[in-house]
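Asker: curious how this folds, go ahead:
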Amino acid sequence: MQAFRSFFPFIFLTVSLLLSSQAAAKTITHAMGTVEIDGVPQRVVVLGQGSLDVLDRLGVEPVGVVKSLMPDYLAKTYQDDKYVAVGTVKEPDYEAIFTAKPDLIIAEARMASLMGELEEIAPTIMFRADYENYWQSVQANWRMLGEVFNKQEKVDAIIEQMNTKIAQTHDKAVADNFNALMVMSNGSKVAMFGENSRFGMVFDELGLKPAKSDDVEVAGSHGNLISFEYIADANPDVLLVLDREQAIGEGEGKAKARFDNPLVNKTHAHQQQRISYLDPTAWYITMAGMTAMDKMIDDVNRVL
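Answerer: Presented below is the predicted three-dimensional model:
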């Protein structure tokens, strides 16, 4: 009897630990499927800047990051040698990732085809926005990371703040009845983006109407190539310009120089000082991040 009494606490402790472990295990749904994680990950490798932006706002410290094309607001922290460099936004360094001994890898859209290889190293989740349902998908990604790291309340609070900011911008744009062109400058080419496109949030969420010309239809997630004549003919109230070359580190201010021409200068947007040269990293590199989303809304608000 005495032996049984001594053994009983051991059984109780073992069962309690087992139940605790099972309770900590989670099935996480992400853009490319589901993954099982055991407890809150402690050694996270992040393979994109948008997801790193979110972890930064949530106070989650990774062990490995992509150090190329990192915006200044992240670089001031994550360029430090304490964070392992794990490749580029397009090409992971598998050896560096393996050496970092991650218990979770966060991949982004540019690495969708590499999920199989990454999953062989550690559980991997995909952080990726759906351009046709941008804001809804961004919230889903934020909530996913909130669930992974037990930061649900913080995510909910940030989403609530963001919804308020979006609604205020939307109401202002609708009240002013502004139309807009959303364009990306890339070398000698200019591409236009409309509703349900990569940058469709401008219209779908923030309330601006697409400015249109009869010269070309608006369709496609990668935009339509247009001319400065098209911009003059569409004559937008607001012109939003993304400089892709600056976003990928191939020069600064090139778009602004190109758009300083007689055709653009005759538009309402120029005459009313409603041309916004967008934060290139927020719109192109850290898109779907929390700080990036703040910056994107601010870029639009600036010209309303």
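
Asker: every contact and neighbour count from this point should use C-alpha atoms.
Answerer: Fine.

Asker: number of residues surrounding residue 43?
Answerer: Applying the criterion other Cα atoms under 10 Å, we find 16 residues in the vicinity of residue 43.

Asker: swap in residue 76?
Answerer: Residue 76 has 10 neighbouring residues, counting by other Cα under 10 Å.

Asker: go on, residue 171?
Answerer: Other residues close to residue 171 by other Cα under 10 Å number 14.

Asker: and if you look at the one 4 residues further on?
Answerer: The local packing of residue 175 (other Cα under 10 Å) involves 11 other residues.

Asker: now residue 269
Answerer: Residue 269 sits with 23 neighbouring residues when counted by other Cα under 10 Å.

Asker: so it touches residue 240, yeah?
Answerer: No - using Cα atoms under 8 Å, residue 269 is not in contact with residue 240, being 9.3 Å away.

Asker: how about the strands in the stretch 151-300 of the chain?
Answerer: Residue ranges of the strands in the stretch 151-300 of the chain, as given by DSSP state E, counting those that start in this stretch, are 179-186, 189-193, 209-210, 224-226, 238-243, 275-277.

Asker: residue 64 and residue 89, how far apart?
Answerer: According to Cα to Cα, to the nearest Å, residue 64 and residue 89 sit 13 Å apart.

Asker: can you redo the strands of the stretch 151-300 of the chain as JSON lines with distance to residue 37 and mean neighbour count?
Answerer: Converted to JSON lines, these look like this (distance: least, Cα to Cα, whole Å; neighbours: other Cα atoms under 10 Å):
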{"stretch": "strand 179-186", "distance to residue 37": "39", "mean neighbour count": "22"}
{"stretch": "strand 189-193", "distance to residue 37": "38", "mean neighbour count": "20"}
{"stretch": "strand 209-210", "distance to residue 37": "43", "mean neighbour count": "22"}
{"stretch": "strand 224-226", "distance to residue 37": "42", "mean neighbour count": "16"}
{"stretch": "strand 238-243", "distance to residue 37": "38", "mean neighbour count": "25"}
{"stretch": "strand 275-277", "distance to residue 37": "42", "mean neighbour count": "21"}
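
Asker: following up with a second sequence; could you model it the same way so I can compare the two?
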Amino acid sequence: MNARCVRILLPALTLATAWLAPVRAEIRIRHAQGELVLPQPPKRVVALEFSFVDALVAVGMVPTGIADDRQPERIIGPLRDAVKGYASVGSRYQPSLEAIAALKPDLIIADQRLHQAVYSELQAIAPTLVVDVRSSTYQEDLETLPVVARALGKEEQMRQRLRRHAEVMDKYARSIENDQKLTAVFGVSSDKGSWLHTEATYAAGVLKRLGFDTPLKHGRNRMGSEPYVKTGLEQLLAVNPDILLLGRYSQPAQIDSWAKSPLWRGLKAVQNKRVYWVDGNIWARSRGLISAELMTAQLHSLLRQ
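Answerer: As a prediction, this is how the structure comes out:
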């Protein structure tokens, strides 16, 4: 073939190759603010809640920006190791719109409860996926993850990760084997007060997955209908779980003074040495597959002591 024929054929071959190349369909997702349309899977993602960081890492992605409260240590260890190099966009409660815009994201993932008021401003910066994680249970979070994965173009990776997660949780549940049907409650304590997590919370959902019911029923307790119930020692004694898991938010915390009271010694968990201090950052702030597995591993280890 002479050079003239090559010059004629090359443009035609290029055009044919381009025509044959698969065209990826745009991504359309129903979410809390209607329909989100993405022309292609995003590469620069800003996560405005820790649970979204967990979801991104679970499918092998690193967020460009994270609302980390300007306290990187609040991102749990395994996630922090995986997201080195991200930019902070401020508080989860009031993220900096300027910092987000400076990152030029092609997707923002926001929480319905925390960020609904600034949705329009976020959407003006980049397409914004809004889901409800702040008030979600463990099971609801599992159902939300495929929606997030679809927006990321990582549906198959998430399906595989969810299967692996189920296997991990099943293995721990069999090992723990709560034959005595012990009840368990998780709470956090700081110098400002103490809060118990009802059955409608993420931590209670993880405990239920492992076979532990909670006596603190959402909307059916004497302390109100909120999922996180501010409590005193008398109220805690009324709940009286078999196992009490506590996360500390300050040193000292209110529960340190409770431990000096005769009422404290009336708790079943105290009498049977089943009061355990756990990592409040993992148990209360970090909803997600990775954090749930860390919670489970920590509980398993404590119960075997």
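
Asker: work out the TM-score between the chains.
Answerer: For these two chains in superposition, a TM-score of 0.78 is obtained (TM-score structural alignment, normalised by the length of the first structure); 289 aligned residues with a Cα RMSD of 3.3 Å.

Asker: before we move on, the earlier item: out of the strands of the stretch 151-300 of the first structure, nearest to residue 199 of the first structure?
Answerer: Checking the strands of the stretch 151-300 of the first structure against residue 199 of the first structure by Cα to Cα gives strand 189-193 as the closest, at 6.3 Å.

Asker: in the second structure, what stretch matches the closest one?
Answerer: Using TM-score structural alignment, strand 189-193 of the first structure lines up with residues 193-197 of the second structure.

Asker: average distance between that stretch and the first structure?
Answerer: Its aligned residues in the first structure lie a mean 3.0 Å from stretch 193-197 of the second structure after superposition (mean Cα distance after the TM-score superposition for the first structure).

Asker: kindly reformat the strands of the stretch 151-300 of the first structure as a markdown table containing distance to residue 112 of the first structure.
Answerer: Conversion of the strands of the stretch 151-300 of the first structure to a markdown table gives the following (distance: least, Cα to Cα, whole Å):
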| stretch | distance to residue 112 of the first structure |
| --- | --- |
| strand 179-186 | 24 |
| strand 189-193 | 23 |
| strand 209-210 | 31 |
| strand 224-226 | 25 |
| strand 238-243 | 25 |
| strand 275-277 | 30 |
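
Asker: residue 129 of the first structure: which of these is closest?
Answerer: With Cα to Cα as the criterion, residue 129 of the first structure lies closest to strand 189-193 of the strands of the stretch 151-300 of the first structure, at 16.3 Å.

Asker: and that closest one, what does it pack against?
Answerer: Strand 189-193 of the first structure sits against strand 179-186, strand 224-226, with contacts defined as 3 or more Cα pairs under 8 Å, 6 or more residues apart in numbering; DSSP states H and E.

Asker: who touches that strand?
Answerer: Counting by Cα atoms under 8 Å, 6 or more residues apart in numbering, strand 189-193 of the first structure makes contact with 181-185, 199-200, 218-227, all of which sit outside it.

Asker: go again using 6 Å as the cut-off
Answerer: Contacts of strand 189-193 of the first structure with the rest of the structure, by Cα atoms under 6 Å, 6 or more residues apart in numbering, involve 182-184, 223-226.

Asker: turn these into TSV, columns for distance to residue 300 of the first structure.
Answerer: Below are the contacts of strand 189-193 of the first structure laid out as TSV (distance: Cα to Cα, whole Å):
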residue	distance to residue 300 of the first structure
182	10
183	13
184	15
223	19
224	21
225	22
226	22
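
Asker: closest to residue 206 of the first structure out of those?
Answerer: Taking these together and measuring to residue 206 of the first structure by Cα to Cα, the closest member is residue 182, at 12.3 Å.

Asker: check contacts around the nearest residue to that closest one once chain neighbours are set aside.
Answerer: Ranked by Cα to Cα, 6 or more residues apart in numbering and with sequence neighbours excluded, the top spatial neighbour of residue 182 of the first structure is residue 240, at 4.9 Å. By Cα under 6 Å, 6+ apart, residue 240 of the first structure lies in contact with 182, 275-276.

Asker: residue 111 of the second structure versus the aligned partner of residue 240 of the first structure in the second structure, what's the distance?
Answerer: Alignment note (TM-score structural alignment): residue 240 of the first structure maps to residue 245 of the second structure. In this view, residue 245 of the second structure and residue 111 of the second structure are 27 Å apart by Cα to Cα.

Asker: how about residue 198 of the second structure?
Answerer: If you measure residue 198 of the second structure against residue 111 of the second structure using Cα to Cα, the figure is 21 Å.

Asker: more neighbours: these two, which one.
Answerer: residue 198 (26 against 23).

Asker: and residue 138 of the first structure, what's its match in the second structure?
Answerer: Looks like residue 138 of the first structure aligns to residue 141 there (TM-score structural alignment).

Asker: ok but that match is inside a strand, no?
Answerer: No - assigned with DSSP: H, G, I helix; E, B strand; the rest coil, residue 141 of the second structure falls outside any strand and is helix.

Asker: now it, nearest residue through space, not along the chain?
Answerer: Leaving aside its chain neighbours, residue 141 of the second structure sits nearest to residue 133 (6.6 Å; criterion: Cα to Cα, 6+ apart).

Asker: that neighbour - that's part of a strand, no?
Answerer: No - counting by three-state DSSP, one finds residue 133 of the second structure to be coil, located in no strand.

Asker: tell me the counterpart of it in the first structure.
Answerer: Residue 133 of the second structure maps onto residue 129 in the first structure, with residues paired by TM-score structural alignment.

Asker: neighbours around that match, how many?
Answerer: 22.
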